[in-house]
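Asker: With the input below, show me the fold.
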Amino acid sequence: MSRYPRIDLDGALVAITGAARGIGLATARAFVESGAQVALGDLDDALVKEVATELGATASGHRLDVTDKESYAGFVAAAEALHRQPIDVLVNNAGVMPNGPFLDQPDRIDRLTMDVNVYGVIHGMRLVLPGMVARGRGHVVNVASLAGKFPIKGLAVYNASKYAVVGLTAATRLELEGTGVSITAVLPSAVRTELSSGIDYGLLPDVEPEEIAAAVVKSVRSRRAEVAVPSYVGLAANGAPLVPEGVMRVFRRAAHDDAAITRVDDSVRRAYLDRIENQH
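Answerer: Prediction:
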């Protein structure tokens, strides 16, 4: 028997960050199809309102800057007022992934990565969890990455941010034991979205955003602590620290683990990097 009260998605309110495109939009579609009301938050105000309109009457679009706690609080308040109920499920999905050698990364990009990927998650949890705990039910999904378990050349600060989210999720899940509120970390491999555009990851399996969306929706029922997509890559990432460094080095070379530095289509990648820098 589950130690968490069941959340019926039919009519439940789900809030999703970074929801105008990619994993966030796919997740919004999946929840709408499950009967939920969905509040989509994104920094791209025009686009998030457009896609929310396309999703139908049970969806709403809101401007949201996850790095600004006041903006996040405004998103939560607007979503709950418009849908006339508290948030049952929060999906912290917003994220950025700059790539390049660590020594070449500008400080401002490092700060952006940590502000969006880590503090964006912290802000959402601090704003939504108290109400969930008071009601004795609720679920939070933090979309992390397998890069939160397995270091990748060219993504050092991104790795650091996702390691932080994995640890944050695990620790707060322990703290909330017995409250009826669950927290799940979803760990995707490389996803075919703009975030990873222009990078050829070679042997690293890539997945569609709809696969991540399905895992997020499923977690509302399973309430598992961690969900890797695909699952076998999660097992490999968990086992990697047990492999001798010399053996792992050979494997890494064969798998082209420097893809985020050496196997990049700069023209394609530049479009993404320019967008995240200009939006922030």
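
Asker: switch to C-alpha atoms for all contacts and neighbour counts from now on
Answerer: Will do.

Asker: Okay, strands next: where are they in the stretch 151-280 of the chain?
Answerer: 181-188, 190-191, 206-207, 226-229 (DSSP state E, counting those that start in this stretch).

Asker: which ones are touching Pro205?
Answerer: Ser189, Ala190 (C-alpha atoms under 8 Å, 6 or more residues apart in numbering).

Asker: what's the answer for Ala225, then?
Answerer: Ala170, Arg173, Ile183, Thr184, Ala185.

Asker: how about this one, so we can line them up?
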Amino acid sequence: MSKVIAITGAARGIGLATARALKEKGATVVIGDIDEAAVKEAGERLGVAAYPLDVTSRESFTAFLESAGRIDVLINNAGIMPIGPVTGESDADARRCLDINVHGVMLGTKLALERMLPRGRGHIINIASLAGVLYTPGLALYNASKAAVVGFTEATRLEVRDRGIHVSAVLPTFTNTELVAGTASPKGQKNAEPEDIAAAVVALIGRPRPQVVVPAKLGRQVRLGGFFPDRVRQAMARRLGLDKIFLEYDPDARKAYDARIRG
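Answerer: All right, here's what the predicted structure looks like:
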């Protein structure tokens, strides 16, 4: 794969796994993250260029893309996930979540398009979530941010699809990263691994599509679920435990993650 690929939020989790998978495929990978020490360490471990990146800052994002050079693909992966009851969400958490998860994706997309449109080629991949189409108690803020990413990605795709640019959304299920620390998995379901999402991204670069759900079988379930009445959907959610997963969690297990995302 002879492409130059830039990835945000790649010091750990899905971003790091994706960087590793793409590097193994022969791509030139450039990673960025707001955690300067962690991204530098990750870059050294993978043997790729690594830079500090605040996706909410135009200056920082511009510097990152300039350092990356003539990119073929931008993967907007950076994101945070505060959880808990909507009445307990602080204004600061709400602003930071939307600033990173939504504005960061919008900013990265716009900056990438400025570079790709004159060339008439390029691919922007926005890591959204199934939370963008499936809504869960205790996850209202994250649901809102990822729903915005899904909508923004599709509208942008339609705007530039005839100009040589691919724009795609990836919607992972619960994935074993720090984002789900202290929470249980849905009953009878197994969380995805970061490597599963990375494999889907690699495949998407090879064969661009508007949207990919990981795992694919959940995409079919989501589409079918839209035909069921609300009471049936709610009964299914209760059976899986989705009505409580993000309300009844272990706050001690999330302390390190919560402290980090709040800066």
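
Asker: closest to Ile199 of the first structure among the contacts of Ala225 of the first structure?
Answerer: Comparing the contacts of Ala225 of the first structure against Ile199 of the first structure with C-alpha to C-alpha places Ala185 closest, at 24.2 Å.

Asker: and which of the contacts of Ala225 of the first structure is nearest Ala147 of the first structure?
Answerer: Ala185 (12.4 Å).

Asker: what's the counterpart of that closest one in the second structure?
Answerer: Counting by TM-score structural alignment, Ala185 of the first structure corresponds to Ala169 in the second structure.

Asker: I'd like the distance between that match and Arg207 of the second structure.
Answerer: Ala169 of the second structure sits 13 Å away from Arg207 of the second structure, going by C-alpha to C-alpha, to the nearest Å.

Asker: what would the contacts of Ala225 of the first structure look like in a markdown table with neighbour count and distance to Pro151 of the first structure?
Answerer: Formatted as a markdown table, the contacts of Ala225 of the first structure follow (neighbours: other C-alpha atoms under 10 Å; distance: C-alpha to C-alpha, whole Å):
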| residue | neighbour count | distance to Pro151 of the first structure |
| --- | --- | --- |
| Ala170 | 16 | 19 |
| Arg173 | 19 | 24 |
| Ile183 | 30 | 23 |
| Thr184 | 25 | 21 |
| Ala185 | 28 | 17 |
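
Asker: show me the contacts for Asp258 of the second structure.
Answerer: Contacts of Asp258 of the second structure (C-alpha under 8 Å, 6+ apart): Pro82.

Asker: Over to Leu9 of the first structure?
Answerer: By C-alpha under 8 Å, 6+ apart, the neighbours of Leu9 of the first structure are Phe31, Ser34, Gly35, Ala36.

Asker: Need the winner for burial among the strands of the stretch 151-280 of the first structure.
Answerer: strand 181-188 (a mean of 27; mean count of other C-alpha atoms under 10 Å).

Asker: how big's the offset between it and the second structure?
Answerer: The superposed strand 181-188 of the first structure is, by mean C-alpha distance after the TM-score superposition for the first structure, a mean 0.5 Å from where its aligned residues fall in the second structure.

Asker: Show residues contacting that strand.
Answerer: With C-alpha under 8 Å, 6+ apart, strand 181-188 of the first structure has contacts from 4, 132-133, 136-146, 148, 165-166, 169-170, 172-173, 176, 207, 212, 215-216, 219, 223-230, 234.

Asker: Next: stretch 140-153 of the first structure.
Answerer: For stretch 140-153 of the first structure, the external contacting residues (C-alpha under 8 Å, 6+ apart) are 89-93, 101, 121, 125, 158-166, 169, 181-189, 216, 219, 228, 233-234, 237-238, 240, 257-261.

Asker: again with stretch 35-47 of the second structure
Answerer: Here stretch 35-47 of the second structure makes contact (C-alpha under 8 Å, 6+ apart) with 10-12, 16, 20, 23, 31-33, 49-53.

Asker: ok, and the most crowded of those?
Answerer: Gly32 (32 neighbours; other C-alpha atoms under 10 Å).

Asker: Now do the same for that one: its match in the first structure.
Answerer: For Gly32 of the second structure, the residue aligned by TM-score structural alignment is Gly41.

Asker: just Thr156 of the second structure next, same as before
Answerer: Match for Thr156 of the second structure (TM-score structural alignment): Thr172.

Asker: number of nearby residues for its match?
Answerer: Thr172 of the first structure has 13 nearby residues by other C-alpha under 10 Å.

Asker: residue boundaries of the helices in the stretch 51-200 of the second structure?
Answerer: 58-68, 91-98, 104-116, 140-160, 194-206 (DSSP state H, counting those that start in this stretch).

Asker: Of all those, which one is nearest Gly182 of the second structure?
Answerer: Across these, closest to Gly182 of the second structure is helix 140-160 (C-alpha to C-alpha), at 16.3 Å.

Asker: what does the closest one contact?
Answerer: With C-alpha under 8 Å, 6+ apart as the test, helix 140-160 of the second structure has contacts from 81-83, 85-86, 94, 97-98, 101-102, 105-106, 126, 128-129, 131-136, 165-169, 210.

Asker: Give me the buried subset of those.
Answerer: Buried members of the contacts of helix 140-160 of the second structure, counted by 16 or more other C-alpha atoms under 10 Å: 81-83, 94, 97-98, 101-102, 105-106, 126, 128-129, 131-133, 135-136, 165-169, 210.

Asker: contacting residues around the closest residue to Val32 of the first structure other than its chain neighbours?
Answerer: Leaving aside its sequence neighbours, Val32 of the first structure sits nearest to Val38 (C-alpha to C-alpha, 6 or more residues apart in numbering; 6.6 Å). Applying C-alpha under 8 Å, 6+ apart to Val38 of the first structure gives the contacts Leu13, Val14, Ala15, Ile16, Ala28, Phe31, Val32, Thr58, Ala59, Ser60.

Asker: After the helix or strand containing Val38 of the first structure, which helix or strand is next? Please name it.
Answerer: Here Val38 of the first structure sits within strand 37-42, counting by DSSP states H and E. Following strand 37-42 of the first structure in sequence order, the next helix or strand is helix 45-55 (DSSP H and E).

Asker: Great, nothing more from me.
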